[in-house]
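Chemist: Have a look; sequence and predicted model below, questions after that.
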Amino acid sequence: MVVFCRFFKAMAALTAVGVLTLGCGGKDDKKDPVDPGITLSGTVTYTRIPVVKDASGVPTGLESDTAKFTSQPARSVIVRVFQGSEETLADGSKVMVWATAAVGPTDRDGKYSLTVPTGKPTFVELVSTLQYTDSSNTTQAVRLLGNADGIASSTPVTERPLYGLRKKPDGSAVDNITTPGQVPALAAAATVNFSVGVDTRWLLVYTQATRVAEAAPEPGTTGSRALAILDDGFAFADGMGSPTPGGTLYLHYCPGVDAPKGTYVEYDRDAFPASYDGVTRNFMGSIRGGSANDDAWDQALLFHLYARNRLYAARQETYPQMPFPVSALADRANHQHLSPDLALVEGFSQGMTALLLKSPYLADTHAGGATVVDVDHPDAALGADAYSAAHLADLFWELALKANNIAAPGTPDTWKNLNSAAVRRLWSLSTTDKGGASAFTEIPNVWIQLGRLKEAKDANETVDLAAIFTDAVLTQMAGAHGITWPRPTTGAEARFLKEWPKNPDLSTNALPAFSLSMAGAQADGEGRYPNHSKGEVVYGRFQLDRDRIYEISFQTDPALPAGAELELMLGAQIYRFAPGTEPLRLPLTGTETTLVTYPIRVRVLSPTAVQPDLQVTLRFAPQN
C-alpha cells in the first residue's frame, strides 16, 4: 500500500511570520501578530469514459452513451496556490511578482486543503502531476507533459509545459494572468473545486512561478484524459507499488499525436539528453494519443506500462549492481525466445495488469472497437517455456487465481474476488533462489519468483502460499507452460549467470569463449531487432582480489560484421565495441580480504539485420 502525503514544503514559506522588535526595556518589547493563514480547500473530479464489455467480460470498445460516463475523484494530483508577493529590486523600487504559496496533493477522495497567508492576490492551479510517497518514504512523481513535439523534443524536460487549470478563490476560471493586480486579495477561506470534463480545455503551464504569465490555452482538447492517465497511476500505486522506474517519470501525451513507439517508457536514460534536469537524467515515456488509437482511456495499456516500471524499480532495489535489460520492448506484441530476465518483466507485467483489472482480457481500444489479448489463452505459436512472455503472463494469472481460491478458469463474477495482496511476492523480486543463491550469482528469472511461493508465511500475509503451492502443484502448473519444476540442477537452465575465473588475465587466466546467436531474434513493431532474445545476451561475473588496470576488448569468429556492435555492461556502465574499436582502458578495484564482484552482460547489437552466430571471447589484458 502506498503511503500518501498530504502536504509538502513549497518554494516559499506557507505562513508569514511577524518580526520580533527588540526594545531597550524588556517589559516594553512587543511582537507583531502572526498571520495564522486561511484555508483554501476543494475537490478535484474528472469524467471517465468506461470500457464496454460483452456478457463474457470481453471488452468491445469505449462507451459512447454520455449518460454512462462516470465521475471519479482525481487522486493524489497536485494543486498549487500562487500569491502576489512584493519584491524589492536592486534600485530599491518595489514590484509585485507571483510566488508559490502552497502545494499539495489531493487525497483518495480527490480532496485537498492548503493554508496560505491572507490579504494577497491569490489563484489556485490544478496541475497534471501525480505525487506520492512510497513505503520507503521516498517522494516520487509522474508528470504529464503537453508539448506537441513529444518525448524526443530538444527542449529541456524542466522547460516543457504541464497541463493546468486555474481558478480565483471565488471559483471562477481565469486563464491569462500576467500580474498579481489581475486577481483580488484573499480575504476569507474559500472552496475551489475542479470538475474536469471530456471536453475541458487546459492551459499549458510551467513548473516555475516566474513563468506564470507564459501560460497559454492548449491547441487541442485534452479534457479528462490527462487525469485518467494520472489516476491510473494512483490505482496501480495503491494496489501494487511504485508506478515509476524510480524518482520522477515524465510522460508525454497530446491528443492527435501518435508517437512512433506508441505507449512506452524508455529505460535508457541516456537516450534523451534533454531529460537532464541539472541533477540527473530522468525517465521519459510517451502515451499514444492518435486520432484513431488513443490510449488515454486504456487501463490495460497504462497498467502494463506502470507494471513494467514497478518491476524495473524492484530490480533497482534488489539487484542494484546486476546488469539488466535497459529497455523493455517498445511495442505491445507478445514475444518469445526472450532473455530470462526480460521474459520475466514482459510476462509478469501482463499478469500484474490482469490481476489489477480482475480480468484476463487486456484491451487496446481504438476507433474500430478493441483489440483484446486474452492472458489466459496465449497463442500456441508463441512457444511454451521460461522465455515466452505470453506463457509467463498466463502462469502468473493462474497462480493468482489459485492463491485466491478461485477455480480456474473462473468467471467475471469470481474474478471480482481477486486480491492482489495475496500474491505480492510474485512481483517482489528476491535476492535468493530456492537454493539460497545470492543476487550476485544469478539474474532475475521465473524460477526464483516461483521459489518465493515456497517461503514461510510472514505476519503481514493473509494467505499461506507455501501450503498452497507444494512442489507437486508447482510441477503441474509450471509444466503446463513448458517450465520444469523444481529448477534443473544441470544444463543451460541450472544457472544463467556464468561463473568466470577470479582475476581474469588474457595470458594466464582467460575468460572462456561463449556464443551469441540471433536465431531467435524478433523484429519489433518498427521492423527493428531489439536484440533481447536469449541467444543474443550472455551474463557472467568475475571477482578481483587486487586493484587492476585492464585493456578490455573482444575477439569474434567470424569477424564482427559492419553495422553490428557488441555491448558490454560492466556493473552500471555500458560500453560499445564496433569493428575496429580500440581496447577500452579501465581501472577496476579489488581487495584481498573481501573480493569485489563484477557482474557483466554482453549483448550483440544489430537492429537492422540478422547476423550469423558469433563465437566471442571477452579479453581482459592487465596493464599493471
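Modeler: Yes, it's here.
Chemist: make it CA atoms for all contacts and neighbour counts henceforth
Modeler: Will do.
Chemist: In contact with the residue nearest to residue 158 when sequence neighbours are not counted, which residues are there?
Modeler: Across the structure, with C-alpha to C-alpha, 6 or more residues apart in numbering as the measure, the residue nearest residue 158 apart from its sequence neighbours is residue 277 (6.1 Å). Residues in contact with residue 277 (C-alpha atoms under 8 Å, 6 or more residues apart in numbering) are 156, 157, 158.
Chemist: quick one, strands of the stretch 351-500 of the chain?
Modeler: For the stretch 351-500 of the chain, applying DSSP state E, counting those that start in this stretch gives strands covering 361-366, 369-374, 497-499.
Chemist: Of these, flag the one that's most buried.
Modeler: Ranked by average neighbour count under the criterion mean count of other C-alpha atoms under 10 Å, the strands of the stretch 351-500 of the chain are headed by strand 361-366 at a mean of 22.
Chemist: Return the distance of that one from the chain's centre.
Modeler: With C-alpha atoms, centre = their mean, to the nearest Å as the basis, the distance from the averaged C-alpha position of strand 361-366 to the chain average is 20 Å.
Chemist: is it fair to say residue 228 lies in a helix?
Modeler: Yes: if the criterion is DSSP: H, G, I helix; E, B strand; the rest coil, then residue 228 is within a helix.
Chemist: That one: neighbour count?
Modeler: Residue 228 is surrounded by 24 other residues when neighbours are defined as other C-alpha atoms under 10 Å.
Chemist: now do residue 79
Modeler: Using other C-alpha under 10 Å, residue 79 has 26 neighbouring residues.
Chemist: Tell me how far it lies from residue 114.
Modeler: Using C-alpha to C-alpha, to the nearest Å, one obtains 9 Å as the distance from residue 79 to residue 114.
Chemist: which residues do the two both contact?
Modeler: Between them, residue 79 and residue 114 share these contacting residues under C-alpha under 8 Å, 6+ apart: 103, 104.
Chemist: thinking again about what came up before, which among the contacts of residue 277 gets closest to residue 165?
Modeler: In terms of C-alpha to C-alpha, no member of those lies closer to residue 165 than residue 158, at 18.9 Å.
Chemist: want to throw the strands of the stretch 351-500 of the chain into CSV with distance to residue 528?
Modeler: Compiled in CSV, the strands of the stretch 351-500 of the chain are given as follows (distance: least, C-alpha to C-alpha, whole Å):
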stretch, distance to residue 528
strand 361-366, 22
strand 369-374, 23
strand 497-499, 27
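Chemist: So for residue 317, which of those sits nearest?
Modeler: Of all these, strand 497-499 comes closest under C-alpha to C-alpha, at 19.1 Å.
Chemist: Packing partners of that closest one?
Modeler: strand 537-544 (3 or more C-alpha pairs under 8 Å, 6 or more residues apart in numbering; DSSP states H and E).
Chemist: Just the buried residues of whatever helix or strand comes next after the strand it packs on, please?
Modeler: Next helix or strand after strand 537-544 toward the C-terminus (DSSP states H and E): strand 548-557. Taking 16 or more other C-alpha atoms under 10 Å as the basis for neighbour counts, the residues of strand 548-557 that come out buried are 548, 550, 551, 552, 553, 554, 556.
Chemist: ok, structure two:
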Amino acid sequence: MVVRPIGLRACAAMLFSAFVLLSGLACGKSAARKAAEATTFDVSGTVKYTRIPVHYDANGVPTGYETDSSTFVSAAARGVVVRVFQKKPQIGTDYQSVDVWTLVGTTTTDSDGKYAVNGSALKGYPTFVELASVATQAVSPASVITLIADPAGVYSTSRILDRPIYAQRKALDGTVSSGDPTHASLGTASATVDFTVGLDDPWMVVGQKWWIPASSSFAMPETVAAGSRVVGILDSFYVFGQVYGNCVPTSTSGALDLHYRPGLTARRGTFVEYNPELLPLSWDGSAYHYLGAVAGGGTLDGTVQQDDAFNTNVLYRMLGRNMVYGQRKTAVLPDGNPATSLAPDLVLVEGFGDAMAAEMVKSPYLCGPTPATRFTAVRDIRDLSALTPAQISGFSAPAITALTWDLALINTKITAPGTATAWKDITPINLLRFYTLLAPTADSGTATVTTDCVSLFTQLARLQEDKGSADNSDLKTFFTDAVLTPLCAKYNVTWSGKDNAILPKYTQTWGIDPDTLVTPFPTFTMSMAQAVKTRRYDITYPAGTAVETAVDAYPNTSYDEVRYARFALTSDRAYTLRVTTVPALPAGAQIEVRLDGDAQQTYLFPKLSSQALTLAGNPSDFSTPTWHTLRIRILSPDVQVPGTQVTIHLEKKN
C-alpha cells in the first residue's frame, strides 16, 4: 500500500490537533485547580502604625509632642520582622508524635510596610502570623536591631539572648485572642494578614526564640501597652538608614539591642554603649551585642522624664553617632559628649552625629541632653556664644556641628540664617559624602597605605571631589575655595585647599626599619589641660543583681591626650617596646600604646616596664614594606596630668 504524502500531512495535523486539545484541557485544569491542589500557600499583608510627631513652633523650635490627634500620622512600619508559625507533628525523643509550633517563614516589611512569605506554609495546619520587635537593616551591613522588652530595662540580670522582646500575633483569618498566645486558624489558602498598631495597643512579652524548645501550648505571657511606640522606634532606624546608611556601630553585620519599656528611663536616657565589653551580659556566646536604651518616660529620682520613642530629634542624634563610628575610621570610643577639644577623628563622631540629626529634622534646634530636659533646654546648634575662641576649632564638636549646618544651608541655596519654611528644603542625603570618612593615603611600593587619621580637613576635602554616580548633589560646584575659606575661618579653621587638606597632619611618620637604640623617635608633648570630667554610669552584677554606679571621670579623649604614629618594616623584626615620660606620671596615670588598632595589642606603661614584640615585615618585596600604626594615649580617669614629654622606644633585639 502506498501512502500518499498528503495523507501523512493529514495524519500529522490530526495528531497535532489532539495534542493541542489535550494541552488546552490540561491548562484549563491548571488555571482552575492550581490553588486548590497546591500543598503550600502564601501569607502577605501590610503593617501600619500611628505616630505622634514632635511639635515645632514657627521658628523651628521643638516644644513637645503634638496633642491634637488630627496631626497624628498613620505611617507604614518599614524594615520590621514578620514571622509565620504552624503547629505540626514532630517525633519526640520517645518516638511519639507530638504537635509543636514551628517557624516556617521570616521576612521584613518593605518601604510601603508590605510583607510576603511565599511558598513555605503548608496547607492543613493551624497557622498564625507574628509581628516582632525586631528589624533587619535594609542597607549594608544587614545588622539586626532588637527592641528588648525586659521589665528591668538595661539593668536586666539576664543574658542578652534570654531577654524578652515584644510580639503581636494574629491568626490567618485576622482574629486576635486576649487569652491564647498562639491563637491560630487552619491554613487552607493564601491569606492577607494586616497589622495596624494603635498608640496603646498591647504587645506580648515573649522570648526571643520562644518556640525553642518546641511546644504546642504556652501560658499567656505578660502584655504591655507599648502600642505603636515599638514599631515607631524601629521605623526611625529605617528612615535614617535610607538616607545615611548603616545605623549600627559596626562596619560588619552585628546586633544592636535597645531596651524600651513604657514608664522606664535609664539614667543615661537614650543611648548606645560603644564598649560592649563593659556590659558582660551582652555576650551571646560568639559575639558581643551593642546595648543601649530608649527612654520610656516615667519618673527618675522624682523627676518626670520624656518618652523618646517618637522623638526623632533625639533618636537621629544617636543613629548619627552610630553611623559615623560604625565606619571604624576612628580610634577612640565615643561617649556621646559633644566636647570642645576632642581627638581629630573622634570629634567627627560627636560633631557629625548632631549635625545629621539637625538635617534630618530640618531644624538647627536640638532637644535637651536628658529625657527630663528635652523641651526645656533646647539647644540652637548655631549658637556658640558660650564658648571661648579657644573652644571653637576643628577639635570642637559644637563648632563642627554648626559649620555643617552652614554647609547644608549653602547646599540648599539658603542665605543664613534662613527660616523654618526655607529649612524644609534641606535634603540630608546631599552631604552623605561629607559624612563618609576617608583617610589620606599614599603609594608605598605596590601598595596604597593610610598616612593619617580622618579629621575635619579630610572630610572638607571630600566636598571638592568630582560627583559620583551615588551622589545626590554635585558638591564641588557649591564648595569652592572661595566659599570654604571664609566659612572655615568663622570657626577658627584654616582652609588651604584640597591638596593641603589631605596631607598628614596628626600622624608622625617614623621611617622604615626603625631602631631607637640607633636613632631615637622624636619626643612629643601630651597633656590633659583641656580635659573635662564627664559622668558615666557603670553597671556591675554582684550576687546576681544589677548595681549602677555614677562615676565622674576624665574620658581621656581630648586632642592633647591622643597621638598617632606609623613606621614600616621590610622584614620581620623582634623589638622591645618601652615608654618614658618627663616628668614621671602621677599615681593612677598610664600611657596606653595600641599597635595596629588591635585591642589585643594594647600595652600600658609604666604598668609594664617593657613589652616584647615581634612585628611583620615584607621580606619578599623590600620596596613595599609593611606599615604599622601606633595610637598613644594618656589614661588617667581621676588625675589631671599636666604637660608631659613622652618618648616611645622601639629597640631592635639582636
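Modeler: That came through fine. Keep in mind that this is a model prediction, so the values were computed, not measured.
Chemist: Just the buried ones from the contacts of residue 277 of structure 1?
Modeler: Buried by 16+ other C-alpha under 10 Å: 157, 158, out of those.
Chemist: now, among the contacts of residue 277 of structure 1, which is nearest to residue 522 of structure 1?
Modeler: Taking C-alpha to C-alpha as the measure, residue 522 of structure 1 sits nearest to residue 157 out of these, at 32.5 Å.
Chemist: ok, now which ones touch the aligned residue in structure 2 for that closest one?
Modeler: Structural correspondence for residue 157 of structure 1 with respect to structure 2 (TM-score structural alignment): residue 160. When contacts are counted by C-alpha under 8 Å, 6+ apart, residue 160 of structure 2 is found next to 281, 282, 283, 284, 289.
Chemist: Also residue 41 of structure 1?
Modeler: Residue 41 of structure 1 sits next to 111, 112, 113, 114, 190, 191, 192, 193 when contact means C-alpha under 8 Å, 6+ apart.
Chemist: Separate out the buried members of these.
Modeler: Among the contacts of residue 41 of structure 1, those buried by neighbour count (16+ other C-alpha under 10 Å) are 111, 112, 113, 114, 190, 192, 193.
Chemist: Looks like the fourth one contacts residue 101 (just checking).
Modeler: By that I understand residue 114 of structure 1. No: counting by C-alpha atoms under 8 Å, residue 114 of structure 1 does not reach residue 101; the two are 9.2 Å apart.
Chemist: Show me the helices in the stretch 401-550 of structure 2, by range?
Modeler: Using DSSP state H, counting those that start in this stretch, the helices of the stretch 401-550 of structure 2 run over residues 420-423, 432-435, 456-462, 475-478, 481-489, 498-501.
Chemist: So for residue 307 of structure 2, which of these sits nearest?
Modeler: Smallest distance to residue 307 of structure 2 across these (C-alpha to C-alpha): 25.0 Å, for helix 420-423.
Chemist: Where does that closest one end up in structure 1?
Modeler: When structure 1 is aligned by TM-score structural alignment, the counterpart of helix 420-423 of structure 2 is residues 412-415.
Chemist: Could you do stretch 561-576 of structure 2 as well?
Modeler: Counting by TM-score structural alignment, stretch 561-576 of structure 2 sits on residues 536-551 of structure 1.
Chemist: Dump the buried residues of strand 548-557 of structure 1 to a markdown table, plus distance to residue 233 of structure 1.
Modeler: Putting those into a markdown table (distance: C-alpha to C-alpha, whole Å) gives the following:
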| residue | distance to residue 233 of structure 1 |
| --- | --- |
| 548 | 46 |
| 550 | 45 |
| 551 | 46 |
| 552 | 43 |
| 553 | 44 |
| 554 | 43 |
| 556 | 45 |
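Chemist: just checking, what packs against the lengthiest helix in structure 1?
Modeler: Ranked by number of residues, the top helix in structure 1 under DSSP state H is helix 299-318. Helix 299-318 of structure 1 makes packing contacts with helix 225-240, strand 264-266, helix 340-357, strand 361-366 when contacts are defined by 3+ C-alpha pairs under 8 Å, 6+ apart.
Chemist: Quick check: residue 335 of structure 1 touching residue 389?
Modeler: Yes: the pair residue 335 of structure 1 / residue 389 is scored as a contact, 5.6 Å apart, by C-alpha under 8 Å.
Chemist: who has more neighbours, these two?
Modeler: Set side by side, residue 335 of structure 1 and residue 389 show more neighbours around residue 389, with 31 against 22, by other C-alpha under 10 Å.
Chemist: residue in structure 2 matching the more buried one?
Modeler: Looking across to structure 2 (by TM-score structural alignment), residue 389 of structure 1 lines up with residue 397.
Chemist: what does residue 107 of structure 1 give?
Modeler: Aligned counterpart of residue 107 of structure 1 in structure 2: residue 110 (TM-score structural alignment).
Chemist: returning to what we had before: residues of the longest helix of structure 1 that come out buried?
Modeler: Buried, per 16+ other C-alpha under 10 Å, within helix 299-318 of structure 1: 299-316, 318.
Chemist: Stretch 117-131 of structure 1 too?
Modeler: Using 16+ other C-alpha under 10 Å as the test for burial, stretch 117-131 of structure 1 gives 117-131.
Chemist: What of stretch 159-171 of structure 2?
Modeler: Along stretch 159-171 of structure 2, these residues count as buried under the neighbour rule (16+ other C-alpha under 10 Å): 160, 161, 162, 163, 164, 165, 166, 167, 168, 169, 170, 171.
Chemist: Distance across it, terminal residue to terminal residue?
Modeler: 31 Å.
Chemist: for the residue nearest the centre of structure 2, what are its contacts?
Modeler: A centroid search over structure 2 (C-alpha atoms, centre = their mean) returns residue 248, at 1.6 Å, as the residue closest to the centre. Applying C-alpha under 8 Å, 6+ apart to residue 248 of structure 2 gives the contacts 143, 254, 255, 256, 319, 322, 323, 326.
Chemist: Surely residue 243 of structure 1 touches residue 314?
Modeler: No: the pair residue 243 of structure 1 and residue 314 fails to qualify as a contact (C-alpha under 8 Å) at a distance of 10.9 Å.
Chemist: picking up where we left off before, the match of residue 107 of structure 1 touches residue 48, doesn't it?
Modeler: No: the pair residue 110 of structure 2 and residue 48 fails to qualify as a contact (C-alpha under 8 Å) at a distance of 11.5 Å.
Chemist: Have a look at these two and say which one is more surrounded.
Modeler: Under the neighbour definition other C-alpha under 10 Å, residue 110 of structure 2 and residue 48 were set side by side, and residue 48 has more, 21 against 18.
Chemist: That one -> structure 1?
Modeler: Residue mapping for residue 48 of structure 2 onto structure 1 gives residue 45, with TM-score structural alignment as the criterion.
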